[in-house]
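K.L.:
Quick one: sequence plus predicted model below, questions after.
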Amino acid sequence: MNTKLLMIVALLFFLSWRRAADSFLLFCALFAAGLFVCVLIYRLENTTTIIDEEAD
C-alpha cells in the first residue's frame, strides 16, 4: 500500500469526523492511521539490501 495515500485518507477521515462528529468516521480515521503506521514500520524493516557474495 502507498503510505502517502494512507496518510491522506486518515487526514480526510479525521477532518470529516471533526465536522460531522460521527463515531464511525473517528473509527475509520484511527483505523487508517494505524494501518499507515503498520505499513510504514513494515517498509522500514524490509528494505532490500544487495549482498555481494563474491566479495569474500
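P.N.:
Cool, the structure landed. Residues are numbered from 1 along each chain as shown.
K.L.:
From here on, just use CA atoms for contacts and neighbour counts.
P.N.:
Fine.
K.L.:
Mind checking which residue lies nearest the centre of this protein?
P.N.:
Among the residues of the chain, the one closest to the centroid is residue 36, at 1.2 Å (CA atoms, centre = their mean).
K.L.:
buried set for the helix or strand that residue falls within?
P.N.:
With secondary structure defined by DSSP states H and E, residue 36 is part of helix 23-45. Buried residues in helix 23-45, counting neighbours by 16 or more other CA atoms under 10 Å, are found at 25, 26, 28, 29, 30, 32, 33, 35, 36, 39.
K.L.:
Take this one as well and set it beside the first:
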Amino acid sequence: MISGYCAIPGGKFSSATPAQIANQLLDTARIDTLATYHPRTHGRGEARLSRALAPDWIS
C-alpha cells in the first residue's frame, strides 16, 4: 500500500528523490485522527495524500 502512496506524489513531484517523497509522506502524516495514538503502534501516523500533495514543491 505504501508503494502505491509513494507513486502518487512521485507523479506530481517528478524531480523529487525517493527519500524526499518518503519524508513528505511521513512529515504530513496525521496523528490527531487516531484516538489512541502511540508511536510504537501507529508509527508516524496516518498517511494523508491530500496533505502530501498540497505544496507546489517539496524539499
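P.N.:
That came through fine. What you are looking at is a predicted structure, and each value in this text was computed from that prediction instead of being measured.
K.L.:
TM-score of the superposed pair?
P.N.:
Here the TM-score for the pair of chains, by TM-score structural alignment, normalised by the length of the first structure, is 0.31; 26 aligned residues with a CA RMSD of 3.2 Å.
K.L.:
ok so, going back, for the residue nearest to the centre of the first structure, give its distance to residue 43 of the first structure.
P.N.:
Going from residue 36 of the first structure to residue 43 of the first structure by CA to CA, to the nearest Å gives 11 Å.
K.L.:
Run through the neighbouring helices and strands of the helix or strand containing residue 7 of the first structure.
P.N.:
When elements are defined using DSSP H and E, residue 7 of the first structure is found to belong to helix 3-20. Under the contact definition 3 or more CA pairs under 8 Å, 6 or more residues apart in numbering; DSSP states H and E, helix 3-20 of the first structure sits against helix 23-45.
K.L.:
roughly how far out does the helix it packs on sit from the chain middle?
P.N.:
Here the centre of mass of C-alpha atoms in helix 23-45 of the first structure, compared against the chain's by CA atoms, centre = their mean, to the nearest Å, lies 5 Å away.
K.L.:
Give me the helices and strands touching that helix, please.
P.N.:
For helix 23-45 of the first structure, the elements it packs on are helix 3-20, judged by 3+ CA pairs under 8 Å, 6+ apart.
K.L.:
And the helix it packs on, what's buried?
P.N.:
With burial defined by 16+ other CA under 10 Å, the residues of helix 3-20 of the first structure counted as buried are 3, 6, 7, 9, 10, 11, 13, 14, 17.
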